[in-house]
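>>> here is a sequence with its predicted model. Questions after.
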Amino acid sequence: MMEKILIVDDEESIVTLLTFNIKQAGFETDVAYTGVEAIKKAEKENYALIILDLMLPEMDGMEVCKHLRYHKNNTPILMLTAKDDELDKVLGLEIGADDYLTKPFSPKEVIARIKAILRRTTFQETKQSTLQIGDLVIFPDRYEAKMHNKVITFTRKEFELLYYLASNKEKVISRDQLLNAVWDYHFVGDTRIVDVHISHLREKIEPNTKKPVYIKTIRGLGYKLEDPT
């Protein structure tokens, strides 16, 4: 059975362009023209990925993304926008989008982004080993962790970042490496999203965020997750 992608955009020309190229790439497609319609469809059907425009009638893309993530819908989201605004990009990724593409875009780039997101998603979902660092126990198959037997909840990207750091325990990982591994980003300036997510992780796992014992900042190099001492 072919994987199905939900296209959420109110511009008919964009929908037509995306539908044609995505089908040519071997996927099925479905369409929603408003944010409310997108949520209804996403709640009824399991899509491989959602292409979500930022500017939508009834409910914008940011609100749609926040709603889906709040209700534990972890379907990968590729966000589209006509705005070339770094703040929108960071905010979109921070609330749970998996990737971000600014209009105008080439169909080839859209397909490449879709395939990259699906590769990463499949790779993450095949991980089953439980990891333990100090009092932190990570369950990759459930996308959750526990500290002192208390469940900690994460956004999808927070968890993937934590898992990647834990899988490379004691190794110093640069911001660019983390972008490539978790977000597949290669654009100058986007490393700020790593710092934002590291800050969120520390708030959830560190006894004292001002003196972190799990996620250490290695000045000028990046981050390292290690057993607390």
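That came through fine. Because the structure is a prediction, the values reported are computed rather than measured.
>>> only C-alpha atoms for contact and neighbour calcs from this point on.
OK.
>>> my read is that Ser159 contacts Arg142, right?
You called it Ser, but residue 159 is Phe. No - in this structure, Phe159 is not within contact of Arg142 by Cα atoms under 8 Å, at 10.2 Å.
>>> mind checking which of those two has more residues around it?
The neighbour comparison of Phe159 against Arg142 (other Cα atoms under 10 Å) goes to Phe159, with 21 against 11.
>>> now that one, nearest residue through space, not along the chain?
Tyr143 (6.4 Å; Cα to Cα, 6 or more residues apart in numbering).
>>> how about the strands in the chain?
For the chain, the strands defined by DSSP state E cover 4-8, 28-32, 49-53, 77-81, 99-102, 131-133, 136-139, 144-147, 150-152, 215-218, 222-225.
>>> nearest to Glu109, of those?
strand 99-102 (8.9 Å; Cα to Cα).
>>> quick check: longest helix in this structure by residues?
Ranked by residue count and defined by DSSP state H, the top helix of the chain is helix 107-125.
>>> what are the boundaries of the helices in the protein?
Along the chain, the segments classed as helices by DSSP H run 12-24, 35-44, 61-70, 86-94, 107-125, 156-167, 175-178, 192-205.
>>> in a markdown table: these, plus distance to Leu225.
Output for the helices of the chain, formatted as a markdown table (distance: least, Cα to Cα, whole Å):
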| stretch | distance to Leu225 |
| --- | --- |
| helix 12-24 | 39 |
| helix 35-44 | 35 |
| helix 61-70 | 26 |
| helix 86-94 | 21 |
| helix 107-125 | 19 |
| helix 156-167 | 6 |
| helix 175-178 | 13 |
| helix 192-205 | 11 |
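>>> also this one, for the comparison:
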Amino acid sequence: MPTVAPAAPAGTVRGLVLVVEDESSIADVIRLNLVQAGYGVHIERDGLGALSAVQRLRPAAIVLDVGLPGLDGVEVCRRLRASGDWTPVLFATARDDEVDRIVGLELGADDYITKPFSPRELTARVTSVLRRTHGVAAARPPLTMGTVTVDETERRVFVGDSEVELTATEFELLAFLMRRPGRVYSREQLISEVWGYSAIAGVRTVDVHVAQVRAKLADASPIRTVRGVGYAAEDPSRSGRGRRDG
């Protein structure tokens, strides 16, 4: 049966986190640490239950085990994104295979953590992804580069008049670079600045997210690869550069 953790003291709940984990001992540890950090927690044990809970509860974030019975976590994430649901997703998996990580990120996951993990690290990752989602409170003027416009207040991205759906992490990565046009950042710097923690996530995570942003923005993408260094943002029309620069 699904379980709901006791609510945090009044005024301290930071949002509801849906934890989808079929191993009770792991789910209980995750729940305990998230509640101590001030989050509300709802636990589901399988993929179908997770999809139903997302519809009913509208969680702020989802901690999603990849190896669920029946409908696995990858398929749950795929269905959420296909339906237009962009709730931040943090994958948890016992498999430490780069292909698995890349597939998860390409489906629209915001972050990835491998078992066994520190519950405190997972809590920090949840906090970080929610900061990326809700981190802009004050109104800011839109960022524009070429035909790409980033509205940080509404957290919306447009190419011309067409809106483009980005995950919370993809949005923050694009906005971070566009706030600092022409400045080159290494992958390690981007993990620290955008993801909000040290480079334990691995530099490949940055490459996959950049590739996803470029695929969604097509030739309008302002993200430029600086070989051997990292990434920068510049107007592609001024440089005569398409998105396929490495």
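Perfect, I can see it now. In this text the structure is predicted, and so the values were computed from the model without any measurement.
>>> can you pull the TM-score for these?
Here the superposed chains carry a TM-score of 0.85, computed using TM-score structural alignment, normalised by the length of the first structure; 225 aligned residues with a Cα RMSD of 2.5 Å.
>>> one step back: out of the helices of the first structure, which gets nearest to His186 of the first structure?
His186 of the first structure lies closest to helix 175-178 among those, at 7.4 Å (Cα to Cα).
>>> ok so, going back, so of the strands of the first structure, which one's packed in deepest?
strand 49-53 (a mean of 26; mean count of other Cα atoms under 10 Å).
>>> how about the residue positioned nearest the centre of the first structure: what's its closest non-neighbour residue?
Nearest to the mean C-alpha position of the first structure, by Cα atoms, centre = their mean, lies Asp98 at 3.1 Å. In space, Asp98 of the first structure comes closest to Ile77 once its chain neighbours are excluded; the distance is 5.3 Å by Cα to Cα, 6+ apart.
>>> check whether the one you found really touches Ala97, as I assumed.
Yes - with contact defined as Cα under 8 Å, Ile77 of the first structure counts as touching Ala97 (5.0 Å).
>>> common neighbours of these two, please.
Cys65 (Cα atoms under 8 Å, 6 or more residues apart in numbering).
>>> just to revisit the earlier point, who's in contact with the residue nearest to Phe159 of the first structure?
Phe154, Arg156, Phe159.
>>> so how far is Asp72 of the second structure from the equivalent of the last one over in the second structure?
Right, the one you point to is Phe159 of the first structure. Here Phe159 of the first structure is matched to Phe171 in the second structure, going by TM-score structural alignment. For Phe171 of the second structure, the distance to Asp72 of the second structure (Cα to Cα, to the nearest Å) stands at 26 Å.
>>> how about Ser221 of the second structure?
32 Å.
>>> of these two, who's got more company?
Applying other Cα under 10 Å to Ser221 of the second structure and Asp72 shows that Ser221 carries more neighbours, namely 26 against 16.
>>> thinking the more buried one is in contact with Val148, fair?
Yes - in this structure Ser221 of the second structure lies within contact range of Val148 using Cα under 8 Å: 7.3 Å.
>>> find residues that contact each of those two.
Common contacts of Ser221 of the second structure and Val148 (Cα under 8 Å, 6+ apart): none found.
>>> hmm, back to that, now the longest helix of the first structure on the second structure. Mean distance?
By mean Cα distance after the TM-score superposition for the first structure, the fitted helix 107-125 of the first structure averages 2.6 Å away from its aligned residues in the second structure.
>>> chain center to that helix: distance?
Here helix 107-125 of the first structure is found 11 Å from its chain centre; the criterion is Cα atoms, centre = their mean, to the nearest Å.
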